[in-house]
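Asker: only geometry, no sequence info:
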């Protein structure tokens, strides 16, 4: 193993002079350095895994023309969301793992840190990681896609040096079912936000959300279909929404999905929110609200692409979109599939870290009086 702290471009050129197949993982790329590499290497034997986030190109941290240059010269280019690795693999002989992106700064002028590895087992494992990332990415970039993105960027308006929200066309490891819709149902009110120390079990007990989510009489959830996915979020203080649970929706039916007298007696708040969206197969993070995924983090990551309504506004030409405002006085919100892909692994991470609320606790809670399987 050899350590390289700065200007390891000469070592990079030395390695590619002995290389038939070059594989690179780098979130950011620049045409300038790609042209230099092309002088010394046949791009028909180059594969690059990078990011396809248009915001990166708009802010000039990465270079869309660099991707075009690579594709035109027959390199295979793939995109993965949330990519942060920087890896350079030379055949099955050696690899460099580094802090350096595929830019002039990364390879020449910046203070970077990287190691050259030659151990066969390590190289094999790194190569397998590359193939895993490539399988997540799926299809490689085409010139037609490049032209579409270039067109989107050409229409972009920058106000006061602020880069507007732009889509990320990279792929994600989580393959959600795109036949389903994904929603976040809100629990609590602005006047009774829960502290971050509030236990998820307390909220399940209070809301009895293991079998149904409550709605006011004027907000019947007719938009939600059988099998759609419902994430459950408690309104918290500081102002946010902690996503503590997930379940499968059962389509709302008038005459069936309303709290009975006994159910109102069990939880008096149901007199104000008597309408049910019934759910099945619920899963809850067994911790506090602080252990859950925050909806504000979804918005920070995806901006207008967080919700179907805000994405439609963007498509219709709006550019000053505040996704948080779309949540005001709403019982629930529909996520985009991109947001569901972002949210799901983080929700699973919470379950893995804290564990799931066990069935013994769920079974100890009141049940619905209505057996939906037998209801006519």
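Answerer: Nice, I can see it. What you see is a predicted model; the values in this text were computed from it and never measured. Residues are numbered from 1 along each chain as shown.
Asker: Could you use CA atoms for every contact and neighbour count after this?
Answerer: Will do.
Asker: quick one: the helices in the stretch 201-350 of the chain?
Answerer: Taking DSSP state H, counting those that start in this stretch, the helices of the stretch 201-350 of the chain run over residues 261-266, 295-302, 308-315, 337-354.
Asker: what would those helices look like in a markdown table with distance to residue 240 and mean neighbour count?
Answerer: Shown next, in a markdown table, are the helices of the stretch 201-350 of the chain (distance: least, CA to CA, whole Å; neighbours: other CA atoms under 10 Å):
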| stretch | distance to residue 240 | mean neighbour count |
| --- | --- | --- |
| helix 261-266 | 28 | 14 |
| helix 295-302 | 6 | 16 |
| helix 308-315 | 18 | 16 |
| helix 337-354 | 15 | 18 |
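Asker: I'd like those as TSV, with distance to residue 89 appended.
Answerer: Listed next are those as TSV, based on distance: least, CA to CA, whole Å:
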stretch	distance to residue 89
helix 261-266	62
helix 295-302	30
helix 308-315	38
helix 337-354	28
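Asker: here's the one I want to compare it with:
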């Protein structure tokens, strides 16, 4: 049994402990670098099960503080990874006998360049049990925020786009998007008071929850299964004869639940060019003026060229502050991909449930609109650059 300080040679100690690990490795680190992860993976047996908790903040990837290629490398190694917001803890558990906790991240700076200080704890049963308990509870609390290959690929596209936009437009403002579990400091995730996975942000979270509770978010579908929108064309806003921009609804599907101020994500039903499968794409965002039973199209609206379809979709909601992607429909956010990332946290009706992905993909069928969570709305905004 021993507790020692590591004030230098973090890299040497980590390589040695990685090499000696036989069964499991559990890691909590806010930042990772590709070189450090590659070097450490070369020194660990392929039979070792690895689990990771880390941050997933866009600005970290843009600035280079953390690295998506490192996550991609870990994903190829079948490492189970979960994302947590406001993460600051650094904890490394080698089997159930050795623990390292301190200031060092899994980066070149953390292991080689910076002045870091960590505790190396060996065969201290009581402490190691507490560390294992801490990690396992934090990992399970974040189980709806798995970092998958699809999630990494989508984020890489966004980061590359943001970097290019900053170069083109000379933008220096930071991107505030962060994705991950929001673990309350009040949660019982540790048996000790010496480690805190997130700093207290209770007031900020409550304010965010209050704001989100006042706004409802919807996907509004355009088209039908037999009348798909061409994925290789841009999405056109629907207007009445007087020029008012609207979203239409069928005779049997009055949108009475959509209130003034609700957010509608414009989602044409289209198809995937790769396999010709039916795929809704989110291409726009608008603010609703709310449902009014008197909002019914007139003959003047229907008799225009190309608007005969309004006879079947006579009810409408006026919308404003419309934002659309500039590209074709197929460049929008694929609903199927979003469901594979956010899973049961995407729809309000499935949050807290455990539906399979095939069942989630059926939730929107035969619907003109469906409610989504604030988390899903935030993710869509970040992905498509909506305000």
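Answerer: Done, it's in. Quick caveat, the model's predicted, so the values are computed rather than measured.
Asker: What would you report as the TM-score here?
Answerer: Overlay of the two chains. TM-score (TM-score structural alignment, normalised by the length of structure 1): 0.51; 240 aligned residues with a CA RMSD of 5.1 Å.
Asker: For residue 217 of structure 1, find the nearest of the helices of the stretch 201-350 of structure 1.
Answerer: Residue 217 of structure 1 lies closest, by CA to CA, to one member of these: helix 261-266, at 13.9 Å.
Asker: how about the nearest residue to residue 140 of structure 1 once chain neighbours are set aside, what does it touch?
Answerer: Take residue 140 of structure 1 and drop its neighbours on the chain: the residue closest to it by CA to CA, 6 or more residues apart in numbering is residue 78, 4.8 Å away. By CA atoms under 8 Å, 6 or more residues apart in numbering, the contact list for residue 78 of structure 1 reads 47, 48, 49, 50, 51, 134, 137, 138, 139, 140, 141, 170.
Asker: circling back: for residue 277 of structure 1, which of the helices of the stretch 201-350 of structure 1 is the nearest?
Answerer: Across the helices of the stretch 201-350 of structure 1, residue 277 of structure 1 has its closest neighbour in helix 261-266 (14.3 Å, CA to CA).
Asker: Just list what that closest one packs against, helices and strands only.
Answerer: Counting contacts by 3 or more CA pairs under 8 Å, 6 or more residues apart in numbering; DSSP states H and E, helix 261-266 of structure 1 is packed against no other helix or strand.
Asker: and the spatially closest residue to residue 2 of structure 2 that is not a sequence neighbour, how many residues sit next to it?
Answerer: Nearest non-adjacent residue to residue 2 of structure 2, counting by CA to CA, 6+ apart: residue 122, 5.3 Å away. Look at residue 122 of structure 2: counted by other CA atoms under 10 Å, it has 18 neighbours.
Asker: swap in the one 4 residues further on?
Answerer: Around residue 126 of structure 2 sit 8 other residues, with neighbours defined as other CA under 10 Å.
Asker: name the element it belongs to?
Answerer: helix 125-141 (DSSP states H and E).
Asker: corresponding residues in structure 1 for that helix?
Answerer: Counting by TM-score structural alignment, helix 125-141 of structure 2 falls onto no part of structure 1.
Asker: residue contacts, the equivalent of residue 374 of structure 2 over in structure 1?
Answerer: Using TM-score structural alignment as the criterion, residue 374 of structure 2 maps onto residue 337 of structure 1. Listed by CA under 8 Å, 6+ apart, the contact partners of residue 337 of structure 1 are 176, 178, 181, 182.
Asker: Produce a ChimeraX select command limited to the buried residues of those.
Answerer: Buried residues among the contacts of residue 337 of structure 1 (16 or more other CA atoms under 10 Å), as a ChimeraX selection:
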select :181,182
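Asker: picking up where we left off before, please narrow the contacts of residue 78 of structure 1 to those residing in strands.
Answerer: Judged by DSSP state E, the subset of those located in strands is 47, 48, 49, 50.
Asker: For the first one, list the residues it contacts.
Answerer: If a contact means CA under 8 Å, 6+ apart, then residue 47 of structure 1 has 22, 23, 24, 75, 76, 77, 78 as its contacts.
Asker: now with 7 Å?
Answerer: By CA atoms under 7 Å, 6 or more residues apart in numbering, the contact set of residue 47 of structure 1 is 22, 23, 24, 75, 76, 77.
Asker: OK, contacts around the residue lying closest to residue 29 of structure 2 once chain neighbours are set aside?
Answerer: Excluding the flanking residues, the one nearest residue 29 of structure 2 by CA to CA, 6+ apart is residue 90, at 4.8 Å. Taking CA under 7 Å, 6+ apart, we find residue 90 of structure 2 in contact with 28, 29, 101, 102, 103, 104, 105.
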